[in-house]
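Take a look and give me a structure for this.
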Amino acid sequence: MSVTGSPTRGYRSDLRRRQAAETRARIVAAAAELFGELGYAGTTLARIAERAQVSVETVQKAGPKAALMRAAVEVSSFGVEERSSSPTSTRARPFSPCPTPPSWRCPWASWSPRSTSAWPVSGRR
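Model prediction:
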C-alpha cells in the first residue's frame, strides 16, 4: 500500500535489469584489473569508478571493496560470479566451480614472492 492507501504497482524492466548487470560486470572487470595492477591497498573505489566509467556512488552500490575483490576473483577464476542475496554480503560461501573453466586466467594468478624485487629475502633487507 502506498502512503495514500491505494495499492502500489510493481515496477519491472528487463532493459533496466540488463543494463544494471552490464554496469556491474564493468565494475567487477575494472576492479579485477586494478587489483591486479595496484593490489588491494592501491585500489580505491574512485579508481574503479574511473576505469568502469561510472560514478563512485554506483561503485558503492555494487558493494564494499572486499565484496568487489571477492567478485573479481570469482569472475577471473571461474568466469562467473556467485551472487548472494545481498550484494554487500562478505560472508564466506562454499566453493562451487563452474562446469567449464574460463578460457582466460586470473590477472594475478602468476604472482609469487619471487616475482617482485620489493619482497625481502629471508626476512632481511
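
going forward, measure contacts between C-alpha atoms and count neighbours the same way
Will do.

doesn't Glu22 fall inside a helix?
Yes - looking at Glu22 with DSSP: H, G, I helix; E, B strand; the rest coil, it is inside a helix.

Let's see this one next, to set against the first:
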Amino acid sequence: MKNVMTKAWEIARKGATQFGGSIKSYFAEALKLAWAQIKAPVSVTVELVSGSRKYKSWVAEIVGTHAKFKFERNFINQFRGVELETNKVYTLEEGKVYDVNNVNTRYYATVRNGRLVELNESEVMELVA
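Predicted structure coming up:
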C-alpha cells in the first residue's frame, strides 16, 4: 500500500510540474494510474530449444484438472521464432501455472515477483484444484 501512495504522489507532482496547478488536484487520477501500474501483470520470457520433429518444445497453461491426464492444458502457440529453425521464446504471465517441455526436460512453473519458479506436481495440484 505504501508503494502505491508513494507512486501516486510522484505522478501527481510530475503532473503539477508539467501542466501547472496544485499537486492535490492531480492526486485522484494519479492514484488510479499508480494502482494500474502496481496491479499490471508481470511477465517473464522463456527461451526453449526448437527441437526436432520427434522431440518438440512447447508450453501449455494449466487451467484445471483432467481425469485421464491429471491436468487440463491449453497449449500456447504465440511464440517468437520459426518452428524447427530457431529457438522459441514464450512470454509467461504472473499468476498462471505452466507445463514447460524443453525437448527432453519437462517441468511445471509459475511466475512470482517477476521470476520463473519451478513447481512440483503437488504444488500445481493445490494451485489449480
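
care to give me the TM-score?
TM-score of the superposed chains, computed with TM-score structural alignment, normalised by the length of structure 1, equals 0.24; 63 aligned residues with a Cα RMSD of 5.7 Å.

How many neighbouring residues does the closest residue to Arg115 of structure 2 other than its chain neighbours have?
Distances taken as Cα to Cα, 6 or more residues apart in numbering put Val44 closest to Arg115 of structure 2, at 6.8 Å, once the chain neighbours are dropped. Residues near Val44 of structure 2, counting by other Cα atoms under 10 Å, number 16.

The one 3 residues further on now?
Number of residues near Glu47 of structure 2 (other Cα under 10 Å) recorded here: 14.

doesn't Tyr90 make contact with it?
Yes - if you go by Cα atoms under 8 Å, Glu47 of structure 2 and Tyr90 touch, sitting 6.4 Å apart.

Which strand or helix spans the residue nearest to Arg115 of structure 2?
Applying DSSP states H and E as the criterion places Val44 of structure 2 in strand 43-48.

Give the other helices and strands that that strand contacts.
Judged by 3 or more Cα pairs under 8 Å, 6 or more residues apart in numbering; DSSP states H and E, strand 43-48 of structure 2 is in contact with strand 88-93.

rerun that using 10 Å as the cut-off
strand 58-66, strand 88-93, strand 97-102, strand 105-112, strand 115-119 (3 or more Cα pairs under 10 Å, 6 or more residues apart in numbering; DSSP states H and E).

Can you say which of the ones you listed is packed in most?
strand 97-102 (a mean of 21; mean count of other Cα atoms under 10 Å).

List the contacts of Thr110 of structure 2.
44, 61, 92-99, 116-119, 124 (Cα atoms under 10 Å, 6 or more residues apart in numbering).

Nice, that's everything, thank you.
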